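> the sequence and its predicted three-dimensional model are supplied below.
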Amino acid sequence: MEFKSLVAVFILMLSLSCKGQNKVNHSPPNIVWIVSEDNSKHYLQLFDKNGIETPNIEALAKEGVQFNRAFSNAPVCSVARSTIISGCYAPRTGSQFHRRSKLVPMPDSLQMFPAYLREAGYYTVNNSKEDYNFIKSDNVWDESSSKGTWKNRKDNQPFFYVHNIGTTHESRVHFPESDIEDAPTAANVDDYTVQPTHPNTKLFRYTNARYRDKIAEMDGQLGEVVKALEADGQLENTFIFYYGDHGGVLPGSKGYLYETGLHVPMVVRIPENYRDMVDLKRESQTDRFVSFIDLAPTVLNLAGIEIPEQIDGKSFLGKGVDAEKLNEENVTYGYADRFDEKYDMVRSVRKGKYKYIRNFNPFNFDGLMNEYRYKQAAYGEWEEMYEEGKLNEVQSAFFKSRAPEMLFDVENDPYETTNLAIDSKFGTTLKEMRGLLNDWISGMPDLSFYPEFYLVENAFDNPVKFGRNHKGDIQDYITTANLMLEDATAVQAQLKELLRSSDPWQRYWALIVCSSFGDEVKALTPAIKKIAQNDVQGINRVRAAEFLGLTKVADPAPVMLEALYSAKYETEALLILNSVVLLNSHAYGYKFTIDQDRINPDFMGEKSEVLSRTQFLSAQTN
């Protein structure tokens, strides 16, 4: 018995030695990303019963791993892709605005991660969308174009190839309503449930089906890439990642921090020749949380490259990954700032089944005009039905001001319709989630506590350094912003002091807090009127006028328009116009007659977002 045991130990040691030797002798694997634009997990039957079949993606899952909890950190392409290419949270690096008003440098000595692959001997190819908010160096891609292919590499050279599929992009649902009759869908319009936040109309049912047609088309295109790898003899040498670049395009998804904007499909096919490199088995599923900040370190780890310390994410596949510890990962963070001409500032954290959303400008409403969003016919119908009083409470929420903080049980309430933050039974959970988010935004630190125009002029030459140097100030602004979570009466005296602060951004945040309270702090009106007339910062005069308009104390138009005409920076004008559009909306109805000739002509170029806003407002006036 003892001899048999010794033999067994010897065989086991020999086996382990052989496995270790195989790992050492591995040449680096190929890595391919196939990325579909603008679709959350909700459209694919593999992830959601309300989705359509995607046989090619399903085939990848059968030979790999299905990630049921994969998340973009931002619900729009440039910010999501900037997060991916850097492995860093965008509000820390100054890459959080879509579209960028100024490209920012990569943080410190960090490079876009494909540059490390090139240095290690990989052939790096992007076909073909980049859309980064960072300044790109020449050492990132060997090829980056619509003709890019791994086939141009040297013999036996490993490759990293990104294939972008635009078939599912938001623009694919910019169709005339006449298409409902003239362009029937392959998918049955009655096979898919309209989500509860939307009206169950013919147009919404058609849009649901039409988009699922695009998902099916995208799946076929993905299959062609896989076939090309197989024909080239590279399939079993290649890790294939499929994921959506952020959430979907149905109204209230792309551009918003709801699950439909962040929760993406992700599958990783594990090649036969590299099965020993990962801790997960083929044809398995995992609920471990992975975010876009984790993609760069994961690729570097699979390639055997040291992960730079400046990266915020962590590897979820490859050598050194602790499977048990990783399975405990259940937290992801999200951010939303400017989308084209529409400003907001929202942050989110999901832990397990709970999702916490922090609205830092809660008086804004989700449906505030964004020209590109409203090119989709369903958006227009949704708004029109709201104005006509044809929506229920859940469907109407999109056009109403929001609570400063919202808490959802996304497993039982997947479309985030019931705010548990107002339910005392969830007080402990609310406090925990609030703490997680505050620790994260202060730890980065989050640069968006300064207005974008100020960052462009003062921070964007080196955003990370600026954040380090101003971390204490940002923490103070966070503390001020969080006063809106307290009882208005209890913090009124403190707000009065902050309105007199010598720091303009303390005054800025104190004014936003006052607007969040509205009539509850009307006693501060005299102090706020003085700011509206005398503050040296035009944007503070606007924020003060915003309070006066929201509380119906005074017409905000004269102050706001004068600030607009004297704005020194384009993004300053754009932020002012955001408040103008809010107070011009159906909720408030103030009239703004804008003299475009008095706006700085440098802000009014053909594709200017300032021009877009003023044209919209002129149409409203007429």
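Thanks, I have the structure now. These numbers were taken from a predicted model, which means no experiment stands behind them.
> could you use CA atoms for every contact and neighbour count after this?
Fine.
> and the closest residue to Thr149 other than its chain neighbours, what does it touch?
What sits nearest to Thr149 in space, not counting adjacent residues and going by CA to CA, 6 or more residues apart in numbering, is Val125, at 6.4 Å. By CA atoms under 8 Å, 6 or more residues apart in numbering, the contact list for Val125 reads Trp141, Asp142, Glu143, Ser144, Gly148, Thr149, Trp150, Phe159, Phe160, Tyr161, Val162.
> let me see the contact set for the second one.
This means Asp142. Arg118, Tyr123, Thr124, Val125.
> helix or strand for the residue nearest to Thr149, which one?
Using DSSP states H and E, Val125 falls within strand 123-127.
> chain center to that strand: distance?
24 Å (CA atoms, centre = their mean, to the nearest Å).
> list the buried residues for stretch 434-441?
Under the neighbour-count criterion of 16 or more other CA atoms under 10 Å, stretch 434-441 has Arg434, Leu436, Leu437, Asn438, Ile441 buried.
> with stretch 144-163 instead?
So stretch 144-163, judged by 16+ other CA under 10 Å, has buried residues Ser144, Gly148, Thr149, Trp150, Pro158, Phe159, Phe160, Tyr161, Val162, His163.
> closest to Tyr43 out of those?
The closest of the buried residues of stretch 144-163 to Tyr43 turns out to be His163 (CA to CA; 20.2 Å).
> hang on, the closest one in a strand?
Yes: looking at His163 with DSSP: H, G, I helix; E, B strand; the rest coil, it is inside a strand.
> what sits against the residue minimising distance to the centre of the chain?
The residue lying closest to the centre of the chain (CA atoms, centre = their mean) is Ala74, at 1.0 Å. If a contact means CA under 8 Å, 6+ apart, then Ala74 has Ala80, His246, Gly255, Leu257, Gly261, Leu262, Gly334, Tyr335, Ala336 as its contacts.
> hmm, back to that, for the buried residues of stretch 434-441, give me a markdown table that also has secondary structure and distance to Leu407.
Output for the buried residues of stretch 434-441, formatted as a markdown table (DSSP: H, G, I helix; E, B strand; the rest coil; distance: CA to CA, whole Å):
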| residue | secondary structure | distance to Leu407 |
| --- | --- | --- |
| Arg434 | helix | 10 |
| Leu436 | helix | 13 |
| Leu437 | helix | 12 |
| Asn438 | helix | 15 |
| Ile441 | helix | 18 |
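> okay, these in CSV with distance to Met385 next?
Below are the buried residues of stretch 434-441 laid out as CSV (distance: CA to CA, whole Å):
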residue, distance to Met385
Arg434, 35
Leu436, 38
Leu437, 35
Asn438, 37
Ile441, 37
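> try this one side by side with the last:
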Amino acid sequence: MILNRRRFLQMASGSLAAMMLPQGSLLARARRGSDRPNFLWISTEDISPDLGCYSDAYAVTPNVDRLAAEGVRYDNVFSHSGVCAPTRSGIITGMYPTTIGTHHMRCAGVPPHEVKCFPEYLRAAGYYCTNNSKTDYQFDPPLTAWDESNGSAHWRNRPKDKPFFAVINFTTTHESQIRNRSEAMLKRLASLSPTERHDPAKAQLPPYYPDTPEVRRDWAQYYDIITLMDKQVQQVLDDLEADGLADDTIVWFWGDHGRGLPRAKRWIYDSGLRVPLIVRVPPKWRKLAMPDQPQAVGPGTVNDDLIAFIDFAPTMLSLAGVEIPSHMQGRAFLGSRKAEPREYIFAARDRMDEAYDLIRAVRDKRFKYIRNYMWYVTRGQDIRYMNEMPTMQAMRRLHAEGKLVGPQKQYFEPIKPIEELYDTVSDPHEINNLVGDPAYAETLHRLRRVHEQWYRDTGDVGLIPEPIFDELKRPGGQYETASPPVVVKRTGGSADGSVVTMACATHGASIAYRIGGDPKGRTGWLLYARPVSLGSGETLYAKACRIGFRDSDLLTYRPGDPVAEAAGPKERDHWRDRLDASDVRQRLRTLKELDHKGADAMHSYLLYLEDAEPSVRYWAVVGLHAAGRLTADIAFARSAVKARLADASVVVRVAAAHAMCDWGTEGDGLPVLAAALKHPTDKARMLAIVALDKLGPKAQPALEQIRAAAEDPDDYVKRVALTVLSRFDGA
């Protein structure tokens, strides 16, 4: 593992919270705000590099194009996920979601103790940090992450002469707006001039889309809303100029993942991962950004280095002169701590809303390798939200009618290849799988090895079934609460307690404080990074915060109140520690290598059915079920799988029941699935309803239980149940 556990535990065990933040030169720099740049991030949602400055002749983006002419256009920038929440989780922490356990869409993560939102390091260095206003980090942002995070957050709210890091996020280009035909949207689109509107007839569609009026209209409106966003970008830049800050501010413009259309968003093809990034560096900061080659960030430059989203956090710290924490997995591409360019980027797809999948990818500048760990699942799974897109509806309709041709069929293939390999230079749409081509055998072998090494080095937890992982990270579904901070004795401090030093026993906790004001408010909290001075009669309020935990109770302190000797170490056993101490991940990886043996692996899977770890038993049953599709000789496996219907783990029972139903013994399997629909754990119910969905007409005897699931408190369980019912009702 690359996590520096020893160093962190040495600092955190009973230590001052301030010790967790970069010190030394950082504090000196914090006193000299004028010698540091401001930072402005302008982020937009769901767009690929479909901009004029990226040589897209269909695009109308004069303002972003102008920004690119004034700065650096990065041509090889990639998300680690094709959807917003896992993407933003990695950006804000500088770590892979598959390492910190925030990989499933809309999960509630409990990252390892050392993980923080990177703006906290900037705040400790004296920056005023604002976010307007999307978070979507797969955890609630702690009070210590931002000075402001709301729809009114702005650099203009900062104290005088304080450097700032401001994020402004536009939702104009979100997937939902491509299909938006409301009166309000039509009015916004009507505000575009005729030369700014995009003619559907002139659209150049990817080869995996059918050429229909619905698809062309979606494609044109996608470009229209990019043009609307382009105008918003210029307004922000105008505001920066009007405030006299343009010469002191490094501006980033980027998209959070690929375009919000089928086979792009949610997928880890380049259409879902590759994004625009433009960085404008004012002249006075170019040597700071590229000490050895300041002209490389001058106007109109282009950079083709591979850049990953997890590189954003360390790059920001590098530009601000802040030490990059050793646990961060990204590497800086600008600033005094700039690293060597990376050779590969990595990406993952796990549960997307109500659709389970497990895909990993590694890419160099030319080739993309994809490993489908759930190869037996079609790409064309139902996601109700995605199905609202007219393009998706057209694809499904034409597929049902047998009218899709060529690459258009790929999305609906009943199973996926175990491995995919694409030459992204000659095949940018990734439709020609080279895995079987002997000419690319060496490339396949190289990228396969790189993927396997990344799985090991980053501690990828994707093979732990979600219900098991949820219990591992948060036993009983119960949130932990951070210990309240305490005021501790300070060597050489004031006798009257007017200079306050605080500590917290919870590993990884930060402390938010305020002097006076409303102790219940969400805004106005400062980050504790050094001793606090209190005036006579002033009251200090403080809370401890840790990502994935509930905030602590409130500390209230006035000069002269009693102080503690120390915080007192509070040892907690984190899921990452427990997982790293076992070999379960490696056993799972070894088991999944049996995918390559097809039906010949069935006897090997049987050996894993008695494993002590339910995760291993689960994948053994799934492996038998999947391999059984490739052979008629399943009789010897049926009795072994049937025995797992009484397994101690609900995930194993569900997997076994699904297999038994597929193998023609619904009488054995359906009662188990129906019982699992009543399980207290939402993701266990999710697995059960997904299995019933995949059974098709065989699920009919469980219709009553499926109707009950349509009222489930978990939205994803409800969505799948409604999809199943819609099929029965339409039959």
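Great, that's in hand. These numbers come from a predicted model, not from an experiment.
> overall similarity of the pair, as a TM-score.
The TM-score (TM-score structural alignment, normalised by the length of structure 1) is 0.88; 585 aligned residues with a CA RMSD of 2.7 Å.
> the helix or strand just after the strand holding Val125 of structure 1 vs structure 2 - mean distance after superposition?
Using DSSP H and E, the next helix or strand after strand 123-127 of structure 1 towards the C-terminus is strand 143-144. Its aligned residues in structure 2 lie a mean 0.8 Å from strand 143-144 of structure 1 after superposition (mean CA distance after the TM-score superposition for structure 1).
> what packs against strand 143-144 of structure 1?
Contact here means 3 or more CA pairs under 8 Å, 6 or more residues apart in numbering; DSSP states H and E; on that basis strand 143-144 of structure 1 packs against strand 123-127.
> post-alignment, the strand it packs on versus structure 2, mean distance?
Its matched residues in structure 2 lie on average 0.4 Å from strand 123-127 of structure 1 after superposition (mean CA distance after the TM-score superposition for structure 1).
> in structure 2, what range does that strand match?
Strand 123-127 of structure 1 corresponds to residues 128-132 of structure 2 when matched by TM-score structural alignment.
> same question, stretch 339-347 of structure 1
Counting by TM-score structural alignment, stretch 339-347 of structure 1 corresponds to 352-360 in structure 2.
> give me the contacts around the matching stretch.
104-106, 266, 268, 346-351, 370-374, 377, 381-383, 451, 462-463, 686, 690, 716-717, 719-720.
> give me the subset of those lying in strands.
Using DSSP state E, the subset of the contacts of stretch 352-360 of structure 2 located in strands is Phe346, Ala347, Ala348, Arg349, Ile370, Arg371, Asn372.
> quick one: the third one and Tyr269 touch, right?
The reference is to Ala348 of structure 2. No: shown here, Ala348 of structure 2 and Tyr269 do not form a contact pair, counting by CA atoms under 8 Å, at 10.3 Å.
> of those two, which one has the most company?
For Ala348 of structure 2 versus Tyr269, neighbours defined as other CA atoms under 10 Å are more numerous around Ala348 (28 against 25).
> quick one: contacts for that one?
Going by CA under 8 Å, 6+ apart, Ala348 of structure 2 touches His80, Ser81, Thr98, His103, Ile268, Leu358, Ile359, Arg360, Ala361.
> just give me the closest of those residues to Arg514 of structure 2.
Comparing those against Arg514 of structure 2 with CA to CA places His103 closest, at 34.1 Å.
> ranges for the strands of the stretch 101-250 of structure 1?
For the stretch 101-250 of structure 1, the strands defined by DSSP state E, counting those that start in this stretch cover 123-127, 143-144, 159-165, 238-244.
> need those in JSON lines with distance to Leu60 of structure 1, can you?
Listed next are the strands of the stretch 101-250 of structure 1 as JSON lines, based on distance: least, CA to CA, whole Å:
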{"stretch": "strand 123-127", "distance to Leu60 of structure 1": "20"}
{"stretch": "strand 143-144", "distance to Leu60 of structure 1": "25"}
{"stretch": "strand 159-165", "distance to Leu60 of structure 1": "16"}
{"stretch": "strand 238-244", "distance to Leu60 of structure 1": "8"}
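> please identify which of those is closest to Gln45 of structure 1.
strand 238-244 (14.4 Å).
> what sits up against the following helix or strand past the closest one?
Reading on from strand 238-244 of structure 1 to the C-terminus, the next helix or strand found by DSSP H and E is helix 259-262. Outside helix 259-262 of structure 1, the residues that touch it by CA under 8 Å, 6+ apart are 40-42, 71-75, 246-248, 252-256, 334, 414-416.
> ok, stretch 382-391 of structure 1 next?
Stretch 382-391 of structure 1 is touched from outside by His198, Pro199, Gly367, Ser396, Phe399, His586, with contacts defined as CA under 8 Å, 6+ apart.
> so stretch 76-83 of structure 1 matches what in structure 2?
Against structure 2, stretch 76-83 of structure 1 falls on residues 83-90 (TM-score structural alignment).
> what about the helices in the stretch 201-350 of structure 2?
213-242, 270-273, 286-289, 312-320 (DSSP state H, counting those that start in this stretch).
> check which helices and strands the first one sits against.
Looking back up the chat, that one is helix 213-242 of structure 2. By 3+ CA pairs under 8 Å, 6+ apart, helix 213-242 of structure 2 packs against helix 62-70, helix 175-178, helix 183-190, helix 390-400.
> repeat that for 7 Å
Here helix 213-242 of structure 2 touches helix 62-70, helix 175-178, helix 390-400, going by 3 or more CA pairs under 7 Å, 6 or more residues apart in numbering; DSSP states H and E.
> including mean neighbour count, could these go into TSV?
Output for these, formatted as TSV (neighbours: other CA atoms under 10 Å):
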stretch	mean neighbour count
helix 62-70	20
helix 175-178	20
helix 390-400	18
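> for Asp248 of structure 2, find the nearest of these.
Closest to Asp248 of structure 2 of those is helix 62-70 (CA to CA; 14.4 Å).
> the closest one against structure 1, how far on average?
So helix 62-70 of structure 2 averages 1.4 Å relative to structure 1 (mean CA distance after the TM-score superposition for structure 1).
> all set, thanks.
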